[in-house]
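[1] Here you go, sequence then predicted model.
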Amino acid sequence: MFALTFAAVTLAGGGRLLQDPGTLWHTLAGERIFAHGFPREDWLSFTFGGRPWIAHQWLGECLMAALHRLGGLDALVVATAGGIALLLAALFARLVASGVSALWALLVVALTVVASAHHFHVRPHMLSMFAFAWLYARLADVDAGRRGLGSLWPVPIVFLAWVNAHGAVVGGLATLALFALAWLGTWAAGARSPIRSRREAVGVCALAVASVATIPVTPYGLDTARAWFAILASPGLPRFIVEHASLARTGSWQVLALVALYAAALAGASRTTLRASTLVPLAWLVLAFDRIRHAPFFAIAAAIALAELLPNARWVEALARRGFRVRSAPRAPPGTRLAFGSVGAIAAAVAAVAITGTAAGRSPVLARLDPGRWPVELVPALVEAEREAPAGAPILNDMPFGAFIAYEAPGLRVFVDDRWELYGDEFMLGYVRADAAWLDEWVARSGVSLALVQNGSRLQGYLERDGRWTATATSAAGALYRRTELARTR
């Protein structure tokens, strides 16, 4: 399962994993940390250059930069593909070990991919998925009695790394809190609970407190948490950034296939299987309807819950009589063998692409930026424009191209990228509207004479109507413009 998934995602998904503009600026942020230490102000844009900004995902960004130094974009693709393969293989192994037949385990894993794949990108968000899967699986084991409460001792350590890697740690802390409250509630009510004594109750509370206490343990202290909540509190972000929009607005209805299977298993569950690990996915389902960004966390939680629910669902016997065998004999989980074997394979693959990339002059072999998404054909013209312009020259650009420009032509300073917490709602909404007077003010203020825009965008429409801009190079994804001195009267 791991080997086949690893090969498929690496070979067929190299371009798809590089669809998110954050991939490039996260890598650049890591490089900035290696070269100059932890940034506290923006250095990529001319619009907000010098304004306060922190690398609140610094650990993930440093990991990305380290991989990039080893093997360029190829190493980033291989490592991400390997992580995805390990996650899916672990879910499959868990389902089979719990007594779910291999065919049904494949079905659950496939539905998990369908519900999550739109967030499979090279970025720190993937680290949150991996950390969440580990956390939920460990909590589910304790919830079912397969592990004792003592096995939760690594949880604060995981949170310490997670706090420094990605803001979705807030969801991980909330999940831990839900489990802790459920266990404390059932213990207090005299029902079945992993907590069996007051001492264990105090231990669970201490675990939760220790995990929450990791929040300020970052190079930026509590400013890291402030950055997370600034993103969550933004009213404009869900309107214009697809991954933060609601399920209904994005139309990502493929999630409902997994919802249907989970709901059917829940409806057929016995009372003994209705516990925290099988019910907490409902909270993530609600969150997924609010923001599609949460769908992968619902999918992971639901897949782990289905390992508990499917073998004991009341309708399993009825399906078996009709030839649809859901249940099989439980097997010993692979555990550390899967983890160490997979990590070794990923490391070997990264080393291989690093050696291959060095031999090929760092030319990417597996990682291909999609020319329909990125203006890769314009790189020579962009680099030439950078060479002719003074250091730090401004360039007008569409938001998805900001990190692309900074990656390919670091001597230029961009107009905007997708760091919403830096630019804020007012500026970003101004960019989205692309009002001529608003853009004229920025052009006059900065003296910008270059522009790289998406084909058909509002910003391109502004350039075409303005009369001071001429397209000097075009591609399937966008066009490079230069500003002339003459302007037509509007």
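    That came in fine, so what should we check first?

[2] C-alpha from now on. contacts and neighbour counts both.
    Will do.

[3] could you show me where the helices are in the stretch 251-400 of the chain, in order?
    Secondary structure of the stretch 251-400 of the chain (DSSP state H, counting those that start in this stretch): helices at 255-267, 276-279, 281-290, 295-309, 316-321, 336-359, 379-388.

[4] can you tell me which of those comes nearest to residue 106?
    The closest of the helices of the stretch 251-400 of the chain to residue 106 is helix 295-309. By CA to CA, the value is 10.8 Å.

[5] In the protein, what residue spans correspond to strands?
    393-397, 412-414, 450-454, 469-474, 478-483 (DSSP state E).

[6] ok, and here's another one to check against it:
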Amino acid sequence: MHSRMKASGRICLAASCLAFCGLVVLFSHHTLSDLDIWFHWRAGQDILAGEFPRTNHYSFSEPDRPWTNHEWLFQVLVAGIGRAAQGQDPAPSPEKVAEAWNALRTFLALILALVILRPVVFPAQSGRGSPGSGAWLVAVMLAGLGTLWTRLTLRPELVSSILLVLVLDDLEDYLRRGNGSRPWWDPRGAGTRIPLWTCLWAQFHGFAALAPVLVLAAGILNPLQRRIDGRSRPGRGRGLVLVGGATLVALLLTPGGIQGFLYPLQAAGQFGSDRVDLRDTISELVPLFSSPNSLHATLGWYLAALGGGLVWLLATWPRVPLLRAVLFCLAAWAALMTQRSLGMFGLAFMILWRSGLPEGSRLLGRLRASPLSVRGTPVAAAGAAVCLGAAVLASVPLVSDGFYLGEGVARRFGSGLTPAQQPVAAMEVLAGRPSDRLFANIDAAGFVLGNTDSRVFVDGRTEAYSDRTWSRYLAVKQAGPSGLRELAAAGPGAVCLALAGGSFKPLARDLLADGSWRLVAADAGGILWYEGGEPGHQDEPGMLRAAGRKALTDAGAETRPARRADLAVAAAGLFQLAGDDGGRLEALRRAVEARGDHPLALHNLGNALMERLEFRQAGPLFEAAVAANPRLAGSALNAGVCRLQLEEHERAAEWFERALDIDGESFQAWANLAAARLALQDEDGAVAALERALAIRPGEERLRSRLEQLRRR
């Protein structure tokens, strides 16, 4: 009987782990939207051809700037997989290569899941455990996927996550048992494996610098941990010094040598610069709660995981290993500072809860001894049921793309390229006629680098360019006469813009109106211009309309509704640049028909109707956009503007307040809230709103005059 119960408990634990792995696979099986992968593809091909880049020769802005390639082995892996996907095809499509990379990403994500679950499946290596406690721990660890999913992309960070867990597990194993009787060169010893993992890690990513930091932290915390454990734990002081020294040596064993060793410090030093703060340039570097329009559910999962982790720490203190507790707290702080660290926080949350196997077993033991006489098998079955149920519930919005739409991200479930993100038409032109001086925005630069021999102004490598170059990039991005002057000063022979993000549309309009640039290619993913306008050259609005019609044709052939809507939204943008309002409206209506919960389609259609003063029709569209993605501050603002124009002042004020709940620094929301409060005869509320608006924009004299009038009443 006991053996049957034990076997059934293991089956329940296996079911929980399968649910966890299945959900990881679903989260990792998405379209290729990462902007850097194409740069890795080109750099990896150069390395395979025998050229190891040591300067920034991919750029014409700073071609001689030294560059430490700290991700070379990842680039070789990406290039090798890409070449295998190409086969004998002389001109493989990016779509074909992307499918192979998507498979690689899913494979790496599955390895990460197995590494995370290893102590749960094999509790003898991590302390006393049971199938019942293991099944419930897996259920709790599922919450970590609520933030980890953001970093399940094909980047070196994914490999870093795997190696971080391996290093941490071996470090804790070394603190418990040392190397045993094994000699120092035997890789079966935990202390020996740590430098080996570090050496491998350093070839993939500069985050390998975390390894000696972890060893140092363990050395600092171990005396306190021994005191908490009643000095049952060995000191390991001398051993930790040797292991830490070996990890430092391992960091030097890269093609970058000492420069590779110093790279993490150099990269960290780029942030907080007096000249340009890259957190205002690249969205993933923005503080977690300071970026509207995305990650609504993820923010909730972050808060839930943070609260759950802190409760667990307090409830089990001091039995939780100090190193895991410190790692969790630091990861929570890092995620708060930058969205890029959300994945690390999710990983730290899971690592923290993995320490709960002995706690869970003790709890089950007390329940068995209690009058309730709770058996382990029902507990394990309940944990497995929770895991399977959570996986099923999460899979529905994932597979249907509802989750990604609601989170405001471009990725879509399935394989291939993310729709309307890559300038394929521009790439095809540049492949036959590369530009040695191509200004491409960050959204387009990597794709162009990976598929042509062009050199760009900047790409997504933040550490590869000086503050001055990034400042010039931002000046061009601002468009207008000053932006065009800065662009001319850079001296590019071509300009390629991916327009999905929207921030470069003003520059696109300026280039279309400037006679010194000639439109040569356009599609749903972006637009390409060559320098040198020609009298009577081709009809540019006609080219844009043709590109818009092709995007609509491609949308009609797309089988998945969300991707169909993505292409229709991109077509609407092309029609708008061409000045074709009718085509724009038709495309946006087709987008909303394809997917009625597509936030961007709803918002853009609302904008088009609001421009025609059709406020009664536009308002519900903005409200539906906020319902689909509750982080859309702009949609909430516009919903309030529509209500204000319809003289529904109370509802307008509610929408403005909702916009401010998302983005409290919105000048337009505060100014409009003041107007709504004034219409409701709430002069105190109007004064308070005007004061906040003027604190954001002190130079608004009209509002300042209005505020003074109200104060004099």
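    Thanks, I have it. Keep in mind the model is a prediction, meaning the values are calculated, not measured.

[7] one step back: mean neighbour count and distance to residue 57 of the first structure added to the helices of the stretch 251-400 of the first structure, as CSV?
    Below are the helices of the stretch 251-400 of the first structure laid out as CSV (neighbours: other CA atoms under 10 Å; distance: least, CA to CA, whole Å):
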stretch, mean neighbour count, distance to residue 57 of the first structure
helix 255-267, 18, 27
helix 276-279, 22, 28
helix 281-290, 19, 22
helix 295-309, 27, 19
helix 316-321, 13, 44
helix 336-359, 16, 22
helix 379-388, 16, 28
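
[8] Just put the ones you listed in CSV and tack on distance to residue 478 of the first structure.
    Compiled in CSV, the helices of the stretch 251-400 of the first structure are given as follows (distance: least, CA to CA, whole Å):
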stretch, distance to residue 478 of the first structure
helix 255-267, 32
helix 276-279, 47
helix 281-290, 32
helix 295-309, 31
helix 316-321, 53
helix 336-359, 28
helix 379-388, 11
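
[9] nearest to residue 159 of the first structure, of those helices?
    Of these, nearest to residue 159 of the first structure by CA to CA is helix 295-309, at 16.1 Å.

[10] quick one: contacts for the residue most central in space within the second structure?
    Closest to where the C-alpha atoms of the second structure average out (CA atoms, centre = their mean) is residue 150, at 4.7 Å. Contacts for residue 150 of the second structure (CA atoms under 8 Å, 6 or more residues apart in numbering) come out as 342, 343.

[11] That one pairs with which position in the first structure?
    Residue pairing (TM-score structural alignment): residue 150 of the second structure is matched to residue 118 of the first structure.

[12] picking that back up, for the helices of the stretch 251-400 of the first structure, which one sits closest to residue 11 of the first structure?
    It's helix 336-359; of the helices of the stretch 251-400 of the first structure, that one is closest to residue 11 of the first structure (CA to CA) at 12.2 Å.

[13] Quick one: residues in contact with the closest one.
    Contacts of helix 336-359 of the first structure (CA under 8 Å, 6+ apart): 2, 70-72, 74-75, 78-79, 82-83, 86, 90, 363-365.

[14] Let's see that with 10 Å instead.
    2-3, 6, 67-83, 85-87, 89-90, 93, 360-366 (CA atoms under 10 Å, 6 or more residues apart in numbering).

[15] Can you get me the centre-to-centre distance for it and its chain?
    22 Å (CA atoms, centre = their mean, to the nearest Å).
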